[in-house]
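Participant: Got a predicted structure here, sequence first:
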Amino acid sequence: MSRDWADVLKGLGKDVPPVGEDENREAPWELYRDLARTCTEKPTVIAQVGQSLDGRIATASGHSHYVNGPESLDHLHRLRAIADAVIVGAATAELDNPRLTTRRVPGPNPVRVVIDPNRRVPMSHSLFKEADAETLIVTEDMPGALPSHCGMLTASGADGQVVPDLLLEALRERGLRTILIEGGGRTISGFLAAGLVNRLQVAVAPMIIGSGRPGLVLPEIEKLDAALRFETRTYALGADTLFDCRLS
């Protein structure tokens, strides 16, 4: 593990594995140090989306492995290590069967949070089968027993739908201050539309999918005066370009 990454983890107060060779001299260490400072100063929500030039995160059938290159995957795993918890929606958990760990980089695994009010994700999926990290299922009803590393969390409104700010409040009551919203597009869009995202990370791959699932879908606006505008910095991640957008 590189000294740069060790310093980031140390600044976050997280366990630091032994320092060895620099695993990636081209990684955006300045960005990670800045994120670490922000996360120690205040509760922070980071949303991450990987997409094509035409704004697609997957084909129409949901195939997304892989829109982005290996450097972007390393970046995503570093964001997981920075975060205290990582959130995904039921569709992402069901289709992609993710593990949501930091296996590509040194660092601690975040608490895994799955928004699954209708219990779509099969118990055979990795989040339930692999006890690599604490896993919370956001639902009002959990039939049957859960594995020992799993628990249930409620954050629904009167209509039974999960409310983003209630979910963040419930997580912070557990001491989870830095939250990563990883997917899918609908989940990220919900937090973004609610004004709850502090940093939006968009990794853009040099490809055109042409049709498929969009990365972000927000309410329609009539004039560009109502468009979201923010300070943005860009970083090279191999062939991809990362946009670091500061929303607040």
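Facilitator: Noted; the coordinates are in hand.
Participant: When you work out contacts or count neighbours from here on, use the C-alpha atoms and nothing else.
Facilitator: Noted.
Participant: Quick check: the residue nearest the centre of the chain vs residue 33, distance?
Facilitator: For the chain, the residue sitting closest to the mean C-alpha position, by CA atoms, centre = their mean, is residue 182 at 2.4 Å. Residue 182 is 20 Å from residue 33, where distance means CA to CA, to the nearest Å.
Participant: Which residue ranges of this structure form strands?
Facilitator: All strands of the chain, identified by DSSP state E, fall at 44-52, 56-58, 85-89, 111-115, 135-138, 150-153, 178-183, 199-205, 213-214, 231-237, 240-246.
Participant: The fourth one relative to strand 178-183, how many degrees between them?
Facilitator: Calculated by axes from the mean of the first three to the mean of the last three CA atoms, to 10 degrees, strand 111-115 forms an angle of 50 degrees with strand 178-183.
Participant: Mind listing residues that contact strand 111-115?
Facilitator: Strand 111-115 is contacted by residues 84-90, 93, 100, 127, 133-139, 162 when judged by CA atoms under 8 Å, 6 or more residues apart in numbering.
Participant: What of the fifth one?
Facilitator: With CA under 8 Å, 6+ apart as the contact definition, strand 135-138 has outside contacts at 111-117, 127-128, 149-155, 162.
Participant: Quick one, which of those are buried?
Facilitator: The neighbour-count test (16 or more other CA atoms under 10 Å) marks 111-117, 127-128, 150, 153-155, 162 as buried among the contacts of strand 135-138.
Participant: now those as CSV including distance to residue 177?
Facilitator: Formatted as CSV, the buried ones among the contacts of strand 135-138 follow (distance: CA to CA, whole Å):
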residue, distance to residue 177
111, 11
112, 14
113, 14
114, 17
115, 18
116, 21
117, 23
127, 22
128, 24
150, 20
153, 16
154, 18
155, 17
162, 19
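Participant: another structure for you, compare them:
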Amino acid sequence: GITRVVVGLRHPLKHLRGKAIQSLRSEGIQVDVVGEDLQSKLFKEALTSCLIVNAPLLYRAAFRVPFSVLKYAMTADGKIAASSGHASWVSGRASRGRVFELRGRSDAVIVGGNTVRRDDPRLTARHVKGHVPVRIVMSQTCNLPEEANLWNVHEAYTIVATQRGARRDFQKKLAMKGVEVVEFDMLNPRDVMSYCYDRGYLSVLWECGGTLSAAAISARVIHKVN
């Protein structure tokens, strides 16, 4: 059987911290905690790795918001999209593959209305084995196309976040397709992040264009740019 367990990091929430360790030790199992029972250069490096891997959980516990990553591709002359407006032509095959990995590790992917209208994305992690994120569209006016890949909820769940009262008839059409519509008194990145926190999300990936990216950065809800 198991005689020893090495714990990389204690749980950040006080009401959960140490309970599993205590339970294991009460059963006679040796439990060593990195940085406490185990201290050396090697274990310090291991602790750093644990902090990086558990960043979403740590941020959520400390700041009561999900850990947010902004996906950002830019050309040498500072452009984030081609003249056609399609950002997919800016990044290469390898970086787009990396995006699927990021999606597979995220609870939700956020885009704005412009991205839906111009790119008609699917926002799935279809090329990697992993978690299927919820897709969130932020649109103040709900000025969105009648047909879009994101309205296919058989691939992944979709939420449209919009301003209260915006295009109620269109909201009903989305609801009939299985899309959840959430109204905000004043739609903004910080309130959407609070909403994501309430839903229990740990990690959120922002795949939006320049306008929404700037708003998210200004609202200080972005923790990492990738």
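Facilitator: Yes, it's here. What you see is a predicted model; the values in this text were computed from it and never measured.
Participant: How alike are these chains, TM-score-wise?
Facilitator: Here the TM-score for the pair of chains, by TM-score structural alignment, normalised by the length of the second structure, is 0.68; 166 aligned residues with a CA RMSD of 2.0 Å.
Participant: quick revisit: aligned counterpart of the residue nearest to the centre of the first structure in the second structure, please.
Facilitator: Per TM-score structural alignment, the equivalent position to residue 182 of the first structure in the second structure is residue 207.
Participant: isn't its match right up against residue 113?
Facilitator: No: Residue 207 of the second structure is beyond contact range of residue 113, at 11.5 Å (criterion: CA atoms under 8 Å).
Participant: which non-adjacent residue is nearest residue 241 of the first structure?
Facilitator: With CA to CA, 6 or more residues apart in numbering as the criterion, residue 241 of the first structure has its nearest non-adjacent residue at 5.2 Å, and that residue is residue 204.
Participant: Sorry, slip of the keys, the one I care about is residue 58 of the first structure.
Facilitator: The nearest residue in space to residue 58 of the first structure (CA to CA, 6+ apart) is residue 64, at 4.4 Å.
Participant: From the rest of the structure, what touches stretch 168-175 of the second structure?
Facilitator: 142, 146, 151, 180, 181.
Participant: count of neighbours near the alignment partner in the first structure of residue 93 of the second structure?
Facilitator: Residue correspondence, TM-score structural alignment: residue 93 of the second structure in this structure matches residue 70 in the first structure. Residues lying near residue 70 of the first structure (other CA atoms under 10 Å) number 15.
Participant: and what of the one 10 residues further on?
Facilitator: Counted by other CA under 10 Å, the residues lying close to residue 80 of the first structure total 28.
Participant: for residue 44 of the second structure, same thing?
Facilitator: Residue 44 of the second structure - counted by other CA under 10 Å - has 14 other residues nearby.
Participant: same thing with the one 10 residues further on?
Facilitator: For residue 54 of the second structure, the neighbour count with other CA under 10 Å is 16.
Participant: What lines up with it in the first structure?
Facilitator: Match for residue 54 of the second structure (TM-score structural alignment): residue 37.
Participant: returning to what we had before: and the strands of the first structure as a markdown table, adding distance to residue 79 of the first structure?
Facilitator: What follows is the strands of the first structure, written out as a markdown table (distance: least, CA to CA, whole Å):
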| stretch | distance to residue 79 of the first structure |
| --- | --- |
| strand 44-52 | 8 |
| strand 56-58 | 18 |
| strand 85-89 | 9 |
| strand 111-115 | 13 |
| strand 135-138 | 17 |
| strand 150-153 | 22 |
| strand 178-183 | 7 |
| strand 199-205 | 10 |
| strand 213-214 | 22 |
| strand 231-237 | 14 |
| strand 240-246 | 12 |
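Participant: Please tell me how far the residue lying closest to residue 122 of the first structure once chain neighbours are set aside sits from residue 121 of the first structure.
Facilitator: Excluding the flanking residues, the one nearest residue 122 of the first structure by CA to CA, 6+ apart is residue 94, at 7.1 Å. Separation of residue 94 of the first structure from residue 121 of the first structure (CA to CA): 5 Å.
Participant: Compare the two (neighbour count), which wins?
Facilitator: Neighbours per residue, other CA under 10 Å: of residue 94 of the first structure and residue 121, the larger number sits with residue 121, 21 against 15.
Participant: Could I get the contacting residues of the residue mapped onto the more buried one from the second structure?
Facilitator: Using TM-score structural alignment as the criterion, residue 121 of the first structure maps onto residue 144 of the second structure. For residue 144 of the second structure, the contact set (CA under 8 Å, 6+ apart) comprises 113, 116, 117.
Participant: Enumerate every residue touching the counterpart of the second one in the first structure.
Facilitator: Counting by TM-score structural alignment, residue 116 of the second structure corresponds to residue 93 in the first structure. Shown here is residue 93 of the first structure, whose contacts under the criterion CA under 8 Å, 6+ apart are 114, 121.
Participant: measure residue 93 of the first structure to residue 214 of the first structure for me?
Facilitator: Look at residue 93 of the first structure and residue 214 of the first structure: by CA to CA, they are 17 Å apart.
Participant: And for residue 170 of the first structure, the neighbour number?
Facilitator: Residue neighbour count, defined by other CA under 10 Å, stands at 15 for residue 170 of the first structure.
Participant: What of the one 4 residues further on?
Facilitator: Applying the criterion other CA under 10 Å, we find 9 residues in the vicinity of residue 174 of the first structure.
Participant: measure the residue nearest to the centre of the first structure to residue 6 of the first structure for me?
Facilitator: 23 Å.
Participant: Residue 134 of the first structure now?
Facilitator: Distance of residue 134 of the first structure to residue 6 of the first structure, given as CA to CA: 23 Å.
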